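**Student:** sequence unavailable; structure follows:
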């Protein structure tokens, strides 16, 4: 970017424009996944929607490549682009709660921690992900699932409206009443249609929940998975529990004698009466005697932050995912085999429930597809050492390749890798893809916003 272009950009915007010559550049281009090492020509820190509109006009009129950053958690690194402009929403992190209407408006740069902190003061929450450092924007636009999904649905099922800057620099509010086609597409279609500068969510009464962790030795994984697949779908919606393969972290609440051991287990969140959590989890012994079982009442934001230090920013990450309507015996055999070969102490596999309230939403009500899914699975290779990047990537790819035939064929779009190709995006959206492509043509006909799991505009009639 030449000096005159840079000066013009700085004049047009209130927020700082950070370039490779600036001392804060490396920090500005750093994202959650340390495997991503891209060098934008500029990072534009937008202070408000006006800055976003000006930035969009600037990159469009000059034919510059652009990407959009909310929380910077994109595992595929889609929030950065080499030699282009990253439009960074992180200064726009405010959250306003209306306790009367039980709604919250969150800025496009807010994290789940920002949202949870603001809503918890009123004894309210909305279903999101499981790490407080995740950005609200990226999570929401992809669909969003976590500890409250079985009770209150996906994040997009609780989205009431979104303010969006479009590719032509215009600003609209999308809801069921205004720009309804865009609102439909935003609920699961990713960042393809514009830059969402704020989100308004429906809130629910949530204050203290009960956290549970049950672990079994890895030699019991097949018995445990067979029990889990039968138990959870028939459990009350108040009970959420994601299945995991992991190496036990060092530190509380885990006793020292199991630190570092490879195990399988379930992380539970009970959002009903906290005094009933042991009653609800009494059946865990049916899977065999647990090696560890723990429950405790916690403020909901404490549950949301429990993984922040375990898997902080700055690690090497590679992941792939799929949606499943069942856990077959053959799939269990795959899980057992790859769990034995867990390549690093932070690598993992999770199966997140997406049934309950989420499964009762109509297939065509949002862009999120496959409402018949019961689990959203992710295989994640994780390690701090760049020398192990290829090891964790290959383990993940091989694991996913053997598991994929037992899936519904598509994935939670936020769990797609950057290198899976256009056909994988089309397959993920299934019957919704053509409708999404038509919305893309209406709102971004020249595909300005393509640094994402891209949906190409439908051909003009």
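**Tutor:** Received, thanks. For clarity, every value in this text was computed on a predicted model and none was experimentally measured.

**Student:** going forward, measure contacts between C-alpha atoms and count neighbours the same way
**Tutor:** Will do.

**Student:** what segments of this structure are helices?
**Tutor:** Listed in chain order, the helices found in the chain under DSSP state H are 3-12, 25-28, 49-61, 112-120, 136-142, 149-152, 180-186, 221-231, 277-281, 300-304, 329-340, 389-403, 422-429, 433-443.

**Student:** just the residues contacting the fifth one, thanks.
**Tutor:** By C-alpha atoms under 8 Å, 6 or more residues apart in numbering, the residues outside helix 136-142 that reach it are 70-71, 73-74, 106, 108-112, 115, 128-129, 155-156, 186-191, 196, 199, 368, 412-414.

**Student:** quick check: buried residues in that helix?
**Tutor:** 136-142 (16 or more other C-alpha atoms under 10 Å).

**Student:** how about the second one?
**Tutor:** Residues of helix 25-28 classed as buried by neighbour count (16+ other C-alpha under 10 Å): 25, 28.

**Student:** what of the first one?
**Tutor:** By 16+ other C-alpha under 10 Å, the buried positions in helix 3-12 come out as 6, 9-10.

**Student:** between these, which sits nearest residue 390?
**Tutor:** Closest approach to residue 390 among the buried residues of helix 3-12 (C-alpha to C-alpha): residue 6, at 37.2 Å.

**Student:** distance of the closest one relative to residue 61?
**Tutor:** Relative to residue 61, residue 6 is positioned 14 Å away (C-alpha to C-alpha, to the nearest Å).

**Student:** likewise for residue 327?
**Tutor:** 50 Å.

**Student:** which one of those two has more residues nearby?
**Tutor:** residue 327 (18 against 10; other C-alpha atoms under 10 Å).

**Student:** if we can go back for a sec, would you format the buried residues of helix 3-12 as JSON lines with distance to residue 160 included?
**Tutor:** Formatted as JSON lines, those follow (distance: C-alpha to C-alpha, whole Å):
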{"residue": "6", "distance to residue 160": "37"}
{"residue": "9", "distance to residue 160": "33"}
{"residue": "10", "distance to residue 160": "34"}
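
**Student:** between those, which sits nearest residue 163?
**Tutor:** Lowest distance from residue 163 to the buried residues of helix 3-12 (C-alpha to C-alpha) belongs to residue 9, with 23.2 Å.

**Student:** how about the nearest residue to that closest one, chain neighbours excluded?
**Tutor:** Nearest residue to residue 9 in three dimensions, chain neighbours excluded: residue 58, at 7.1 Å (C-alpha to C-alpha, 6 or more residues apart in numbering).

**Student:** give me the number of neighbouring residues for the one you found.
**Tutor:** Neighbours of residue 58 (other C-alpha under 10 Å): 19.

**Student:** do the same with residue 440
**Tutor:** 25.

**Student:** alongside the first one, take a look at this:
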């Protein structure tokens, strides 16, 4: 096989990394240190031609293929064991059409890079509040952001895509050329091919009134209930994230909260600035920290820094989509938080608005009735599979199964096929038919995987064809 890889290198614009290459060890890693996989080869793609060449080699050698944009998915989908890894992170082109409000974006672009390019024209597309995350995986997994209550999911704003199919064909996918495949790309991940260009609808976003509100541990339960009740009445231009955690020593927090259990709200107002005080006032009572102020959207997207040495951090985060945050659910989650260690935290994020108003079944994202996502987080250093660290997060998502509509694809570390079915809900068989058409051998299986109609995929990623 080395001879075949040597021939591949000669045809690439990008770079081929085999295990003996000096950069291989660093290149095989993803953001979650729990994931320790060794691909047979890594292709650093620079062009659509590189993607085609790599996929054709994978087909000839019957190699599974992993795709990496930002490499941030908690399950480690940006790498694989013994397969071929297509690293798209060097494909960075961005073209903005401010008149038509469209952005054409290559798959290696991060959200920080895209926000900077779109904000130069006073525009944005809904995306995560983390500038280091790649646009590709986030979009294809549905894509929740603080602008989503106004403008829908990131995937709702995907107008078209250039797709390299598993056999190397380059296709333009839009509503006219292949509406069914566009439906699947809007929420069902990299199951159907390699997206080499995304075209997004953009929206005017000139600024935001936002910041941090924080309280000590004794106020966690009443503040969460207040935030829940506030969101139920808030306009779509308002959004919210709540973090229940052991606070790191962030410079904007008072020292009395450093390394202490606490709650932090990040409310946002995208409407007229002179209305912000009235809209956000119900949330502010008694806060020890209050930094709400007008700011640029790009600065807002950087409010929370990444953890130090995040590439060495072990992560088990899982997101569940909930219709409601009832008192019983909150009581059980907070009781679990109280008896857990400092490496366990909870994140509550606002949904609803335009997400819920989109027609059910209009995209592969299934759970539009959810008004909240709840992310249960275990993050630590040291032993990769420390059961003490893992236990609270696992217990938390299991507790939520009685009220969850289903998992969120972009925050799903568990690979059992039942969770893929739960993620895609009623669209499962329709997605299976698409998978059978585009990737019948399930070569693209390092994702929230959709098994072709004629096959079953085990939790280890191995395929059992019937």
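**Tutor:** Structure received. All of these numbers come straight from a predicted model, not from anything done at the bench.

**Student:** any quick ChimeraX command for the buried ones out of the contacts of helix 136-142 of the first structure?
**Tutor:** The buried residues among those can be selected in ChimeraX (16+ other C-alpha under 10 Å) with this line:
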select :70,71,73,74,106,108,109,110,111,112,115,128,129,155,156,186,187,188,189,190,191,196,199,368,412,413,414
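
**Student:** quick check: strands, which of the contacts of helix 136-142 of the first structure are part of them?
**Tutor:** Among the contacts of helix 136-142 of the first structure, the residues falling in strands (DSSP state E) are 106, 196, 199.

**Student:** dump those residues to a markdown table, plus distance to residue 388 of the first structure.
**Tutor:** As requested, those are exported to a markdown table (distance: C-alpha to C-alpha, whole Å):
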| residue | distance to residue 388 of the first structure |
| --- | --- |
| 106 | 37 |
| 196 | 36 |
| 199 | 38 |
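
**Student:** go ahead and confirm residue 17 of the first structure touches residue 42.
**Tutor:** Yes: counting by C-alpha atoms under 8 Å, residue 42 is a contact partner of residue 17 of the first structure at 6.3 Å.

**Student:** more neighbours: those two, which one.
**Tutor:** residue 42 (27 against 23).

**Student:** return the residue of the second structure aligned against that one.
**Tutor:** Under the alignment by TM-score structural alignment, residue 42 of the first structure pairs with residue 41 in the second structure.

**Student:** go on, residue 447 of the first structure?
**Tutor:** Aligned partner of residue 447 of the first structure by TM-score structural alignment: residue 442.

**Student:** neighbours of its match, how many?
**Tutor:** Residue 442 of the second structure: 26 neighbours (other C-alpha under 10 Å).

**Student:** with the one 4 residues further on instead?
**Tutor:** In terms of burial, residue 446 of the second structure registers 25 neighbours under the definition other C-alpha under 10 Å.

**Student:** could you do the one 10 residues further on as well?
**Tutor:** Residue 456 of the second structure is flanked by 17 other residues according to other C-alpha under 10 Å.

**Student:** where does it sit: helix, strand or coil?
**Tutor:** strand (DSSP: H, G, I helix; E, B strand; the rest coil).

**Student:** measure it to residue 418 of the second structure for me?
**Tutor:** From residue 456 of the second structure to residue 418 of the second structure the distance is 11 Å (C-alpha to C-alpha).

**Student:** then residue 204 of the second structure?
**Tutor:** Taken as C-alpha to C-alpha, the span from residue 204 of the second structure to residue 418 of the second structure is 40 Å.

**Student:** next, the contact list for the closest residue in space to residue 450 of the first structure that isn't next to it in sequence, please.
**Tutor:** Excluding its sequence neighbours, the residue lying closest to residue 450 of the first structure (C-alpha to C-alpha, 6+ apart) is residue 192, at 6.6 Å. Residues in contact with residue 192 of the first structure (C-alpha under 8 Å, 6+ apart) are 440, 444, 447, 449-450, 452-455.

**Student:** for those residues, give me a markdown table that also has distance to residue 334 of the first structure.
**Tutor:** Listed next are those as a markdown table, based on distance: C-alpha to C-alpha, whole Å:
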| residue | distance to residue 334 of the first structure |
| --- | --- |
| 440 | 38 |
| 444 | 41 |
| 447 | 39 |
| 449 | 37 |
| 450 | 35 |
| 452 | 30 |
| 453 | 27 |
| 454 | 30 |
| 455 | 32 |
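
**Student:** what's the farthest-apart pair in these?
**Tutor:** 444 and 453 (14.6 Å).

**Student:** and these two? which has more neighbours close in?
**Tutor:** Ranked by neighbour count (other C-alpha under 10 Å), residue 444 of the first structure and residue 453 place residue 453 first, with 25 against 21.

**Student:** contact partners for the more buried one?
**Tutor:** Residue 453 of the first structure is in contact with 190, 192, 413, 416, 418, 422, 425, counting by C-alpha under 8 Å, 6+ apart.

**Student:** could you check how far the residue mapped onto residue 353 of the first structure from the second structure is from residue 205 of the second structure?
**Tutor:** Aligned by TM-score structural alignment, residue 353 of the first structure pairs with residue 350 of the second structure. Distance of residue 350 of the second structure to residue 205 of the second structure, given as C-alpha to C-alpha: 19 Å.

**Student:** the more surrounded of those two?
**Tutor:** residue 350 (25 against 18).

**Student:** wait, doesn't that one sit right on residue 373?
**Tutor:** Yes: the criterion here is C-alpha under 8 Å, and residue 350 of the second structure meets it with residue 373 at 6.7 Å.

**Student:** roughly how far apart are residue 122 of the second structure and residue 318 of the second structure?
**Tutor:** From residue 122 of the second structure to residue 318 of the second structure the distance is 33 Å (C-alpha to C-alpha).

**Student:** go on, residue 75 of the second structure?
**Tutor:** 10 Å.

**Student:** intersection of neighbour lists for these two?
**Tutor:** 412-413.

**Student:** who's in contact with the closest residue to residue 173 of the first structure other than its chain neighbours?
**Tutor:** Nearest residue to residue 173 of the first structure in three dimensions, chain neighbours excluded: residue 163, at 4.4 Å (C-alpha to C-alpha, 6+ apart). Residues near residue 163 of the first structure by C-alpha under 8 Å, 6+ apart: 171-174, 196-199.
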